[in-house]
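S.K.: pasting a predicted model and its sequence here:
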Amino acid sequence: MNSEDASRPPEHVDKGKRRAQEPSERTPLLASSSRTLEEAAEPPDARRRLRATLTTVFLISLSICISFFILAALFAWSYASRASNLDPEHIINHDLVFSGPDKVDVLNITDDGGIWLNVKGRMGMDAGATIGVGSSEDDDFLEKMWKAVGRWGVRTLDRVSVNLTTIRITADYDSSAVLVTVDVPPIEVPLTADPPKDKSWLTKVSTPVLIHPTKNSTLLFHFLKESWHRGTLDVRADVGQAFIRGGSLNAGGWRSKFMGKMSNIKLFVRMKMPSIPGFPPPGRNVPFPSVPDLVKLQSFRVASEDGQLALNATATVVNPAPADFDLTVPSLPFMISLPHEPPIDLASVSTKPFCLAHPKVTVSISGAVLPISTSSFAVLSQFVTRYLSGEPNTILVSSPLLPNLSAEAEFPGPYPRPRLLRNVTIHDMKIRATGSMFLASGTVYARVVLPAGIEVGLDVFRVFPDVLIFDGEVPDTPLELFEHKDHKKHNETAPPEVPLPDPLPEKAFGHIRPDDWLPSVSSPIEPEDGQGIAYEVSAKVVDVPLEVLPGRQKEFSNFVGKVIFGSEGATAGIQGTAAVTVAIEGLPLHGPGRKAGEVVLSGLPFQGSVLVGKKSLFKPKQGSTWKDILHRIRSHIPIQFGPRRLPLEAFQFGVV
């Protein structure tokens, strides 16, 4: 202790109340602060409680987060597990819904026979049913919560992008029989978590599709016939792989991280065969309608235009598609051929763009006749002859866009059957006897009237008549009785000989058939009202043998008697068939020794009459007098006229 402290008097401690001392110069400034730090060094209970509370909240939050992430991982795992075990067939048949197609537009046809279509329809996928998160009244709380999270995830994902490899469509009975292949560009499939019962939830879609039909027409028609017999189209669709990615096409983001793949997808599809209007419903072993039953030629026009034969036609096609199905087809090229080995290309045509209509589609066609080789002349002549005879022809219809695929169709003959040769008669007809033969001479006249729709320039430059001569007008005998049916034989020297009708027609007594073609001259004339283009044809007949038909000597005698002793002569009916050789303007046919466009038409029936009388042509044979003739009547009996007899070599008679 120092002296200063010792000299200081001891302080008095007043335990009672006293006035606070005023701070002086000697009062410590940090006294209160030191006490505060000392007090803070010892934490109070409230702070300890706060710290404990914060720690608890942190631990609870951490636990909740960990539990949430674990639950989310479990949910994701459960959804992923279900998604990885999806059945493609079940998805396509039940969860993937496509309504339509509502409209199909043919966009283009590729060089290799592919057809680009734009297909419009409505589509959607019930993803809730796919992964099993659709709502149900029987779900408990945990199931409802689990499904609600799943539906929220579907709505958030919204859509997926699907990329398919080539789809092979085969017959269900033979997977190697490929009917068509289909290539679909990547498409977006909208997702729905819990769709309503109707189809209002479907989204409109439009996507291009490339199809390649089989080039094996036999396989295709066999499949259609079998399907028609059974009433269903049973096919198998094979897809190598399907790549699935979340989100829209070519879009990034978190949705694109969801990816999946399905391989070796095989699906059997059964569809009801559509009914065809006007035909029994398919099934029940009903035969498949033929192409001629489905396609009908309504109108046909061929005309000589600009040095070629232009074609225009209208056809109807039965439409088996549903009434709400809309199809737009652009102009399509086709080839018309005649069945032969190999087929003979006859015309190149194309259709005008058209849309489907019900119950039939009307298609307009235009084109031109193609050049035809010399070796095909006979086949073409047969085709034209059958058409002019009112008979149908079989043609082949194909398209250069679908090579090796052709279908038979019927090209009908005109109805009623056209009468090509009309008003046939013989001017200046003379019949004379020489030895035991009778020879006929004269000029044959006829009108050639083309059927409606055939507006071509003609040059009929030779004819070949095959005629029966009747005593009087021709009886009501069908012209077809005299028609030559074998159109396949076209002899360039002379048409094949037509067998005489059996039995012979009533009153027929003579038969005229030249040994060779007769040169003819033709010129256009004014057509009659309502008739087609007309031409007048004439050909001279010089000393053509007239054959008296077997057993018809009496009819011949009666006719000669009418000519000789009748005051007005006698009417001779003529009926038969003719062959003509025509040059058609614009028909691209050329060959050695032929006219351009030369076609032989045979078996053309005709009918007419001619009035035969004496008209000073009855003259005694040179060196004979009528007295000589009357003298010889009693001694020669080749033909008898009642009680009178006359030697035929003593006279000739001709047209009045």
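M.R.: Right, received. Where do you want to start?
S.K.: could you use CA atoms for every contact and neighbour count after this?
M.R.: Will do.
S.K.: Ser99 sits in which helix or strand?
M.R.: strand 96-109 (DSSP states H and E).
S.K.: buried set for that strand?
M.R.: Judged by neighbour count using 16 or more other C-alpha atoms under 10 Å, the buried positions of strand 96-109 are Leu96, Val97, Phe98, Pro101, Asp102, Lys103, Val104, Asp105, Val106, Asn108, Ile109.
S.K.: do the same with stretch 111-122
M.R.: Gly113, Gly114, Ile115, Trp116, Leu117, Asn118, Val119, Lys120, Gly121, Arg122.
S.K.: distance to Ala508 and secondary structure added to those, as TSV?
M.R.: Conversion of the buried residues of stretch 111-122 to TSV gives the following (distance: C-alpha to C-alpha, whole Å; DSSP: H, G, I helix; E, B strand; the rest coil):
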residue	distance to Ala508	secondary structure
Gly113	61	coil
Gly114	64	coil
Ile115	64	strand
Trp116	67	strand
Leu117	67	strand
Asn118	69	strand
Val119	70	strand
Lys120	72	strand
Gly121	73	strand
Arg122	76	strand
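S.K.: want to compare, so here's the second one:
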Amino acid sequence: MSPDNILQAAVVFDGPRRITVLNSTWPDGMWVDVEGRVGVDAGVIIGVNEDPTGESFFKSLWKSFGRWGISKLRQVSVKTSTIDIRSQQDLSLVLASLDIPPLELPLSTNPPANLDWLTSISTPLLIRPTHNTTALMRFVRESWSLGAISVRADAAKLDVQGGSLRSSSWRNVVHRVISNLKTSIRVRIPSLPGLPHPGRNTPFPSISELITLCTFNLSTSADNLLIEAAATVIDPAPLNFDLNAPSLPFIVSLPSESFTPAHVASVKTKPFSLTHPNITLDIFGHVLPLSEDTLPLLSTFITRYLSGLSNPITIHTPIFADLSVNVDFPAPTIKPHILRDVTIRDMKIKPGNTFTASGTVLARVVLPKGMNVELDVKRVLPDVLVFDGEVPESVHLLEPASLRPPAPAPPPRRPLPDPIPEKAFGHIRPDDWLISRCVRIEPEAGEGAEFSVTARIVDVPLEVLPGRRSEFSDFVSKVIFGRQGAVAGILGTADVGVTVKGLPLDSPDHRDGMVLSGLPFKGSVRVGKKN
């Protein structure tokens, strides 16, 4: 038989039943231990298997002698050069190279139709995948669309010798060297739980469709921000395929249109094994030092997150240096509401050429679920619309919150909304930052870290909005003549200067932390006659 026919008709491999990764550095590839079952039907190679339709006495005797010879030979030792696995669609593309240590393969004759005659085997294997990951992913998608994997295995040399590897006997006389071995392999892709049925031009799902982020936690350590997360990945392997993987390293980056993605986190998975239908990954790591170029990207990320939107991120592993996967960091289940219960205690309005307001601003800063970081709100800059009565439910401010570096001077005043909301009569905006006091408090269930913030405002001008002089007069009348004063609704945004303990900022310009800008809030305050 030709070498290709021998591999196609005589060599039977069942598996792999189990794959165990033996190392985690993989500078030159990855060593794995492959377990399966293997057998060689030597009877079909030399034509001595029994013919179920019957045969002559002498032919049967001759075949019996051949089967006896195979039983005495028992096994062969196989040594092979590096095996290149090529795509049948593009033979110039080497998908992977395999180095296999010498093997001992058992010989059989007249094997049954089932696979019970196969012998269990375990062997280490060095796999060096192609560095052309774009071509590799294209091959995966094309194979999925066709419903089968079609490759060609090429080996420069295959050395087959009778007997075992460690013994010298007459069996070693049986010897054959095969050069330039080329054999085609086609494997049908089975249906896999959680994935569309392969074949019929069905597209392979995107990576983001396979991964689900279940939990995410960001916490403060002494000098860094720690990351813990749990994710599930649809297991793409057949049910009889088992794998134990060590800790795998990944870098998380924020994509940029103008330069290479900015690295923001280094994470690792805990060792894991395959489970159906989903693999659970426990992930841990830390935030990387943030450069000046990273901050605008981080600002965009936080702006979208606080607006209840998902964010594109890029994940790659040093194991495959040029393989990057674009996925979405999911939006929060509930749109974050950072500033809550905002009010002004002991608010006083003083008349004069210009009305002024004084009091103490109180608020809760509530971080989204999973963000359990230590922060200090050092200063605030509120921009407040004042209403006669509670703020109408239909009135909202749509400005998105964002993150930016602190500036030497306060940010410019925001324009008034156009049109001015119903019942709004006043506008309060200090000319400079208000120094604040921040105390961590017990968070509510289902929330991240929570802080109580207070800041004093002293004689800040109360600007009467254009065309709202009568509404202002009505409000003042309620304050003066009403038994319980008057309720003033407050609606606005605030810039909050924060320092986050452990946030690794490279630039000395960020020693004062960062500014969360445009945080919306809504509240109310009662202004009494004595005020």
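M.R.: All right, it came through fine. This structure is a prediction, so every number in the text was calculated from the model and none was measured.
S.K.: for the two chains, what TM-score is obtained?
M.R.: In this superposition the chains share a TM-score of 0.89, using TM-score structural alignment, normalised by the length of the second structure; 527 aligned residues with a C-alpha RMSD of 2.9 Å.
S.K.: quick revisit: closest one of the buried residues of strand 96-109 of the first structure to Val582 of the first structure?
M.R.: Closest approach to Val582 of the first structure among the buried residues of strand 96-109 of the first structure (C-alpha to C-alpha): Ile109, at 40.6 Å.
S.K.: and the gap between that closest one and Thr165 of the first structure?
M.R.: Distance from Ile109 of the first structure to Thr165 of the first structure, counting by C-alpha to C-alpha, to the nearest Å: 21 Å.
S.K.: which of the three states applies to the equivalent of Lys59 of the second structure over in the first structure?
M.R.: Matched across to the first structure, Lys59 of the second structure falls on Glu143, judged by TM-score structural alignment. At Glu143 of the first structure the chain is in helix, as set by DSSP: H, G, I helix; E, B strand; the rest coil.
S.K.: what's the neighbour count on Glu143 of the first structure?
M.R.: 14 (other C-alpha atoms under 10 Å).
S.K.: ok, now Lys157 of the second structure?
M.R.: By the other C-alpha under 10 Å criterion, the neighbourhood of Lys157 of the second structure contains 16 residues.
S.K.: now do the contacts for Pro280 of the first structure.
M.R.: Applying C-alpha atoms under 8 Å, 6 or more residues apart in numbering to Pro280 of the first structure gives the contacts Val286.
S.K.: counterpart of it in the second structure?
M.R.: Superposed on the second structure with TM-score structural alignment, Pro280 of the first structure falls opposite Pro196.
S.K.: that match looks like it's in a strand, true?
M.R.: No - counting by three-state DSSP, Pro196 of the second structure falls outside a strand, being coil.
S.K.: sorry, back to before: closest one of the buried residues of stretch 111-122 of the first structure to Phe556 of the first structure?
M.R.: Gly113 (68.8 Å).
S.K.: close enough to count as contact, the closest one and Ser399?
M.R.: No - applying C-alpha atoms under 8 Å as the test, Gly113 of the first structure and Ser399 come out as separate, 9.4 Å apart.
S.K.: where do the helices of the second structure begin and end?
M.R.: Ranges of helices in the second structure, per DSSP state H, are 3-5, 42-46, 57-73, 133-146, 207-210, 294-306, 469-481.
S.K.: in TSV, list the buried residues of strand 96-109 of the first structure along with distance to Asp5 of the first structure.
M.R.: TSV is the format used below for the buried residues of strand 96-109 of the first structure (distance: C-alpha to C-alpha, whole Å):
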residue	distance to Asp5 of the first structure
Leu96	105
Val97	108
Phe98	110
Pro101	116
Asp102	116
Lys103	118
Val104	119
Asp105	120
Val106	121
Asn108	121
Ile109	123
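S.K.: between those, which is nearest Leu309 of the first structure?
M.R.: So of the buried residues of strand 96-109 of the first structure, ranked by how close each gets to Leu309 of the first structure (C-alpha to C-alpha), first place is Ile109, at 27.7 Å.
S.K.: what do we get in the second structure for the closest one?
M.R.: Using TM-score structural alignment, Ile109 of the first structure pairs with Ser24 in the second structure.
S.K.: next, work out how far apart that match and Thr280 of the second structure are.
M.R.: Distance, Ser24 of the second structure to Thr280 of the second structure, by C-alpha to C-alpha: 19 Å.
S.K.: same thing with Pro419 of the second structure?
M.R.: Distance from Pro419 of the second structure to Thr280 of the second structure, by C-alpha to C-alpha: 51 Å.
S.K.: count the residues that sit near Val177 of the second structure.
M.R.: 12.
S.K.: quick one: map it onto the first structure.
M.R.: Under the alignment (TM-score structural alignment), Val177 of the second structure maps onto Lys261 of the first structure.
S.K.: if I pick the closest residue to its match other than its chain neighbours, what's in contact with it?
M.R.: Leaving aside its sequence neighbours, Lys261 of the first structure sits nearest to Phe243 (C-alpha to C-alpha, 6 or more residues apart in numbering; 4.6 Å). Counting by C-alpha under 8 Å, 6+ apart, Phe243 of the first structure makes contact with Val162, Asn163, Leu164, Met259, Gly260, Lys261, Met262.
S.K.: which of those are still contacts in the second structure?
M.R.: On the basis of both residues aligned by TM-score structural alignment, their matches' C-alpha atoms under 8 Å, what survives of the contacts of Phe243 of the first structure in the second structure is Val162, Asn163, Leu164, Met259, Gly260, Lys261, Met262.
S.K.: format these as a markdown table; extra columns: distance to Asp183 of the first structure.
M.R.: Putting these into a markdown table (distance: C-alpha to C-alpha, whole Å) gives the following:
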| residue | distance to Asp183 of the first structure |
| --- | --- |
| Val162 | 13 |
| Asn163 | 10 |
| Leu164 | 8 |
| Met259 | 21 |
| Gly260 | 20 |
| Lys261 | 18 |
| Met262 | 17 |
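S.K.: and the two most separated of these?
M.R.: Top of the distance list for those (C-alpha to C-alpha): Leu164 and Met259, 13.9 Å.
S.K.: and the two? Which one has more around it.
M.R.: Taking other C-alpha under 10 Å, Leu164 of the first structure and Met259 do not tie; Leu164 has more neighbours (19 against 13).
S.K.: one step back: so what does the strand holding Ser99 of the first structure touch, helix or strand wise?
M.R.: With contacts taken as 3 or more C-alpha pairs under 8 Å, 6 or more residues apart in numbering; DSSP states H and E, strand 96-109 of the first structure sits against strand 115-126, strand 326-329.
S.K.: compared with the second structure, how much does the first one deviate?
M.R.: In this case it means strand 115-126 of the first structure. Compared with the second structure after fitting, strand 115-126 of the first structure has a mean deviation of 0.7 Å; criterion: mean C-alpha distance after the TM-score superposition for the first structure.
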